[in-house]
Each structure stands twice: as structure tokens, then as C-alpha cells.
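Novice: sequence? don't have it. structure:
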């Protein structure tokens, strides 16, 4: 297999692409995998760290409103399509897998021009422009949820990092608590807001801390690298700038407090961890839509950003982790939506697109 994966920009695009790249190599160790990105995205750091080749193309962000940049857009798109086509030809790509975002748009156009088979993966509840266009060019379309509206969509979930996909939270709890300096006998809340942290979550957790600790609850708090100096640890409270071992953080936790990005929702469902979801109040509301299936199933609670106050968190989160039966029910409900094999399913979809499926495609 010779595959090019277009998953640049944000972690929501890069991480599923990397998980898929890993799955390709598990399926075919001699496969050639190339990641497509730009010099502006997280792929500049994440892809080389994972040992994959990164081919760069010019970034083509789409203006959200009429600006002078809109006039320059056609020329930028043509340049990016030209460069992407060169990458596909150089690597003799047998398939192009796109994960949305501004890297995928020129990738889909270039692949269509060259006749390279296209596979589309959509992680968000509300598909972006690139994937809405890409889905018109192929019958091989995968989605994170069953109700995502795209032509030919097949629900497989989101390709997850392997350490999370195979995680047994109960079996790993002692190791996880030791890793973070937590007590495995105490109930644990894990609060995080992505790599940069989340101001609303940070302030609410800090303000509710005395009440939570007074209940015997311990808190693991990923505050974001820029905020590391503002939070001091104490007995039962472990603030960290960033969590590299999310699998162990999930294993240590009984309850998560977090945003509702597509990957976060997918990972929490896969490992069966109850959560208080606090969607970003910006954008097109996709984070709220990402969390709603888990919340509707009973595996989480949805809280508007403005409503996450220290007093609310102290009362609601404290009462929730005290209710062992409810926590067990929420964990089971979240797990009903979890998909741990999306990476392997996506690789099989790539094989079908190439006409070489191992199951007779």
C-alpha cells in the first residue's frame, strides 16, 4: 500500500490521521505512508515525532467572511492543488485519505484530477466544507457518528491512538495513579481543556477545589502550558501543564471535566469514562453536537460554558462522584457508544477503495 493521508491543521485532524497511519503499518508493515500538511499546523511537531514523512503544501485557509483575501483564494487553491498533485505522483499514491480541514480541500481536488482513489473521514457532528466537497468525489466515506449527513456515509467512529483504544481502565488504575502521584483508593476528577487548557474550566476547578478536596475527592488538572505557573499542587491536587499519557489519565479518573471536541468525546466513550462536557461557546456549535449522543445515552452531562461556575462545579461534580451507582451507570452508558476499532475499519475502507480488500472487495 502507498497511501497519502491529509490530516493537517488541528489535533482533531492530525491525531485520527496518525492513528490511521499506525493501523496501515500494522496491517502491512511494508506500506508507504506519507502525511500531507502545512508549516502552520500541529503536524509540524506531531508527525515527525511519530516517525512519518511529512509533505508540505501551501496553506489555503478559507475566509469566513468577504475580505480582500477572498480575491486571492483561487490562485492559492490552484497552487496548493498543483503541489499536492506533485506529492501524489512522487509517492505513486494508491489512495488519498482526507480528514477534513484546509489541507484536505486541495488534496481531494488533486486526487480527483489524477484519478487517485479517495477516502473521506469526518469526525465532527457538523461536516466542514472540505469534507462536504470530498464526499462528492467518492463512495468511500466514514463518519464518527451514525447521524452525520454526508453521501455514502458509513459509521465507524474515530481512529484513536492505540494506547487509548486498547485501554482497560480498571486494570491500569494502580499504574495510572502511581504515574501521577494520586491515591488509587480515592475518587478522582480529571479536568482538562486541550493542549492550551481552557480558561473557564481552569477557573471553575480552582474555585471549587477546597470543596472537592473536602469531600475526599482528588483532582488531576491539565491546566495548559501557558498557565503552568498559576497553579500550585497540594495534597490531593495535581496540576500539570499537559498530559502526554492520556490513557493513564483516563485510567486514574472516575469523572472527566472537559471540552467536547470530537476526539475527546470519542475517547471518553471508548474507555467508558463519565464526563461533564463544557462545549466551546464559539464556532458553529459543533462541540455541543459532538457531546449530545453521549449525553442522550446517559453517559455525560452537558453544561454551557457560562454556567460552569465554581459553586456549580463544587455541588454537582462532588455529588456525582459520591453517587457510586450513578457513576457506574454513566460509565456503562458511555461505553455503549464507544468504537475502538475505527482505525482498522478505515484501513479496510482504503483497501476497498483501492480494489484490494482482504474480504473480497
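Specialist: Now that the structure is in, tell me what you want to look at. Everything quoted here is computed from the prediction, not taken from an experiment. Residues are numbered from 1 along each chain as shown.
Novice: could you use CA atoms for every contact and neighbour count after this?
Specialist: Noted.
Novice: all helices for the stretch 51-200 of the chain, in order.
Specialist: Here the stretch 51-200 of the chain has its helices, by DSSP state H, counting those that start in this stretch, at 69-90, 104-114, 129-134, 162-165, 169-180, 199-214.
Novice: contacting residues around the third one?
Specialist: Identification of contacts with helix 129-134 by C-alpha atoms under 8 Å, 6 or more residues apart in numbering yields 98-102, 104-105, 108-109, 118, 120-122, 150.
Novice: including distance to residue 5 and neighbour count, could the residues you listed go into a markdown table?
Specialist: Below are the contacts of helix 129-134 laid out as a markdown table (distance: C-alpha to C-alpha, whole Å; neighbours: other C-alpha atoms under 10 Å):
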| residue | distance to residue 5 | neighbour count |
| --- | --- | --- |
| 98 | 6 | 29 |
| 99 | 8 | 28 |
| 100 | 11 | 30 |
| 101 | 12 | 24 |
| 102 | 13 | 23 |
| 104 | 9 | 30 |
| 105 | 12 | 25 |
| 108 | 11 | 32 |
| 109 | 14 | 23 |
| 118 | 10 | 26 |
| 120 | 10 | 32 |
| 121 | 11 | 30 |
| 122 | 13 | 31 |
| 150 | 20 | 20 |
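Novice: of all the helices of the stretch 51-200 of the chain, which one is nearest residue 270?
Specialist: helix 162-165 (6.8 Å; C-alpha to C-alpha).
Novice: buried sites along the closest one?
Specialist: Residues of helix 162-165 classed as buried: 162, 164-165 (neighbour count, 16 or more other C-alpha atoms under 10 Å).
Novice: what's it packed up against?
Specialist: On a contact count with 3 or more C-alpha pairs under 8 Å, 6 or more residues apart in numbering; DSSP states H and E, helix 162-165 meets helix 246-252, helix 262-271.
Novice: picking up where we left off before, of the buried residues of helix 162-165, closest to residue 89?
Specialist: residue 162 (30.4 Å).
Novice: what comes up buried for stretch 341-361?
Specialist: Taking 16+ other C-alpha under 10 Å as the neighbour-count basis, stretch 341-361 is seen to contain the buried residues 341-354.
Novice: closest to residue 277 among the residues you listed?
Specialist: Checking the buried residues of stretch 341-361 one by one against residue 277 (C-alpha to C-alpha), the nearest turns out to be residue 342, at 22.8 Å.
Novice: second structure follows, compare the two:
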């Protein structure tokens, strides 16, 4: 760390960019001590305005550069927006005396990459998804090093590093805190447990299917922890009769570490961070890719599926019958669950934050191969 005094991290917009950025920041802070300056770049409209200061990091705002996916009149305004944002970001890099810029894709990363190139500041790119976005495809061409979450990600000179995760997840010993976690959610200590969640806002398909399967699951002795999303107050399950397995519905899971520790199997979407967290802690899952976009959620889940650590079900195919026909037999078979958990863990990379921190330190000290454009 002797050569690293100021690092700039560009990863605003969505949680998928912000969480790995903050996990890297934590890893660098553990190494660097009080004299290391860590600055995060973001925009005024992103989740970073709340998440970054809450984790104790300096946030500097730059103009976003959204890129239209299809040709529209707005496309004509992009070059001017890029010039303005790059100019402001370059001035910020000079002010901060940045030694290295690390980008995670999205609105913020593209101007950061272009500004760093003009200021001759070395670049490290981290791609979270199995299908890279435009900003990181451009950044990879001018970066000193390129790290990817999933093996086989089609990104120029990508090195498989994994997804940087917060230590409360990556260092989680599920078995050691299982009893505490289940008590926290009002679950029984010894019953098989299904965790259902659809991201911070919930997911209508998962909510409908899980609630419809509630009686079949709890009749078979399987308890459920279901995060419905804070706006989905209509998603309710009546209290189970005494002696029956509980079905606990919450709006939101503040402590994902405890939710993972409580569960034996998850039913969830397959965003990049979710897939990485589940495999890092060895929790098998039935992944339900979001049925919109360019198919990146399906690609995110495939390495875990292929390793034998979970199942894949398309959104249109998920219903109560699928849950009772496919998940219930697993949840009532301890040996099958244990095998899935072992395979899920084998696909995980719990030390990706440290691996990426190694790369950043090497780049800052000049120990990187020259980029071949």
C-alpha cells in the first residue's frame, strides 16, 4: 500500500454497482490506514447519495451520462454531456491527486474512465454481470487491469476475480449462527427453511407463487421466511395453527447475513450480487431470472447451476406447483440439501474483495502489464 495514497471509485447508480465498490473500499481501508484517501464518485439521483455516506466514505458528484439503448433524438446530446462530465471529472481527479481509478460500470464509470485516460491515471475495471455493459466494454480497452465476477465473461483481458462482498456476508459461518438467526425471525430452530426474496422491492411472481404454496410447504414441516417488498402490503399469509411450521412475512431484510444463516434454500432473482452472495456463503437457490433486459440474470446464475449448486426456473414457469414439485422434495431431504450447499460453496469466491484490492495496489505501484488498447 506504500504507493497508494488516493483511490477514486466510480460505481454509482444501482446497488449492483455500489455494493462491490463499497466492499473494495472496505478492503482498501483495512490495508491503508488513516493516510489513504478513498473517494467515491456518483450522481445526485443514484442510491449512492444514501449508501456511500452511511458507510463512512466521501462522495463527490459528477454529471451522469446515460446512454440510450436505441437511436433517439436524445442520442445527439450525448457527446456534449460526455465532454462536460469528463471535464468536471478530470478536474476532480487532479484535485484528489488520484493514483488509480476503479470503475464498476454504469452512468458514472464512463466519464471516470475517459477522464482518467486524459489525466494519465491508471484504470482498473470490475464487471459484475456475466454480460458486460457498454461503459465497461469501453473501459476495458483502456484499463491497466480488468476483473470479472463470472468466468468466461466476454470482456477484453478479463481476469476472473469474483464479486467483492461486504465482510458480514463473505465471512459468514451459517451453521454457527443458525439458531440465533432463526430466533431473530421467529422461526423454529430445527425445521428446514425456505428463504424467499425478490430484491429490495420484492418480486410479484415470487410473491404469488410462494404464498400459493404456503399450505403445502408448512403442512410438510417446511418453514418459510418471505421478504415481500415494502410496497407489497397485500402479500399476506394467515398465521399457522399451533404446531404447524411457521410462515413469516417481512417487508424487507435489513440483515441479509441472518436471513442467509436461517435458510437451507433460497427462492430468488439472480442479480449478480445475489448470486455471488449465495455462493460465497454456500446457500443453494432456485434462481428466477428477471424476464426483461438482455438476459444477464440468467447468465449470472449459470455458473452456480452448472456447478450443481442450485436450480433455474423461468419467471413464466414459476408457480405453486413448481415449488411443491421441485423445492419441497429438496427441502425434506437433508442429504440432497447438503450436497447442493457444497456445490454452491464451491462456485463461490468469498475473498474477491481482497483479490481486487491486490490488483488495485499492484496497478497503483506500476506492477501491471501495459494495456494493449
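Specialist: That came in fine, so what should we check first? Quick caveat: nothing in here was measured; it's all calculated off a predicted structure.
Novice: state the distance from the counterpart of residue 83 of structure 1 in structure 2 to residue 51 of structure 2.
Specialist: Matched by TM-score structural alignment, residue 83 of structure 1 corresponds to residue 88 in structure 2. Look at residue 88 of structure 2 and residue 51 of structure 2: by C-alpha to C-alpha, to the nearest Å, they are 23 Å apart.
Novice: how about the contacts made by the closest residue to residue 248 of structure 2 other than its chain neighbours?
Specialist: Spatial nearest neighbour of residue 248 of structure 2, excluding adjacent residues (C-alpha to C-alpha, 6 or more residues apart in numbering): residue 225 at 4.9 Å. Counting by C-alpha under 8 Å, 6+ apart, residue 225 of structure 2 touches 185, 193-196, 247-250, 259, 263.
Novice: let's have the residues you listed in CSV, adding neighbour count.
Specialist: Shown next, in CSV, are the contacts of residue 225 of structure 2 (neighbours: other C-alpha atoms under 10 Å):
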residue, neighbour count
185, 15
193, 27
194, 26
195, 21
196, 26
247, 24
248, 19
249, 21
250, 16
259, 25
263, 23
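Novice: which ones among those residues are found in strands?
Specialist: Using DSSP state E, 193-196, 247-250 are the members of the contacts of residue 225 of structure 2 that sit in strands.
Novice: for these, give me a markdown table that also has distance to residue 285 of structure 2.
Specialist: A markdown table is the format used below for these (distance: C-alpha to C-alpha, whole Å):
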| residue | distance to residue 285 of structure 2 |
| --- | --- |
| 193 | 12 |
| 194 | 9 |
| 195 | 9 |
| 196 | 10 |
| 247 | 18 |
| 248 | 19 |
| 249 | 19 |
| 250 | 19 |
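Novice: and which of the residues you listed is nearest to residue 216 of structure 2?
Specialist: residue 247 (11.3 Å).
Novice: aligned partner of that closest one in structure 1?
Specialist: Counting by TM-score structural alignment, residue 247 of structure 2 corresponds to residue 237 in structure 1.
Novice: secondary structure element holding the nearest residue to that match once chain neighbours are set aside?
Specialist: Spatial nearest neighbour of residue 237 of structure 1, excluding adjacent residues (C-alpha to C-alpha, 6+ apart): residue 219 at 4.9 Å. Assigned by DSSP states H and E, residue 219 of structure 1 belongs to strand 218-222.
Novice: give me the mean distance between that strand and structure 2.
Specialist: Here strand 218-222 of structure 1, set against structure 2 after superposition, deviates by a mean of 0.7 Å using mean C-alpha distance after the TM-score superposition for structure 1.
Novice: also compute the angle for that strand relative to strand 188-192, please.
Specialist: Computed with axes from the mean of the first three to the mean of the last three C-alpha atoms, to 10 degrees, the direction of strand 218-222 of structure 1 lies at 20 degrees from that of strand 188-192.
Novice: residue range for strand 218-222 of structure 1 in structure 2?
Specialist: Counting by TM-score structural alignment, strand 218-222 of structure 1 sits on residues 223-227 of structure 2.
Novice: gap between the matching stretch and the chain center?
Specialist: Distance of stretch 223-227 of structure 2 from the chain centroid (C-alpha atoms, centre = their mean, to the nearest Å) equals 21 Å.
Novice: hang on, residue 302 of structure 2 in a helix?
Specialist: Yes. According to DSSP: H, G, I helix; E, B strand; the rest coil, the state of residue 302 of structure 2 is that of a helix.
Novice: to which residue of structure 2 is residue 162 of structure 1 aligned?
Specialist: Aligned by TM-score structural alignment, residue 162 of structure 1 pairs with residue 167 of structure 2.
Novice: please name the residues that touch the spatially closest residue to its match that is not a sequence neighbour.
Specialist: The shortest distance from residue 167 of structure 2 to any residue other than its chain neighbours is 7.6 Å, reached at residue 23 (C-alpha to C-alpha, 6+ apart). Neighbour list for residue 23 of structure 2: 164-167, 353 [criterion: C-alpha under 8 Å, 6+ apart].
Novice: now do residue 271 of structure 2
Specialist: Counting by C-alpha under 8 Å, 6+ apart, residue 271 of structure 2 touches 16, 289, 297, 300.
Novice: at 6 Å what do you get?
Specialist: Contact partners of residue 271 of structure 2, counting by C-alpha atoms under 6 Å, 6 or more residues apart in numbering, are residue 297.
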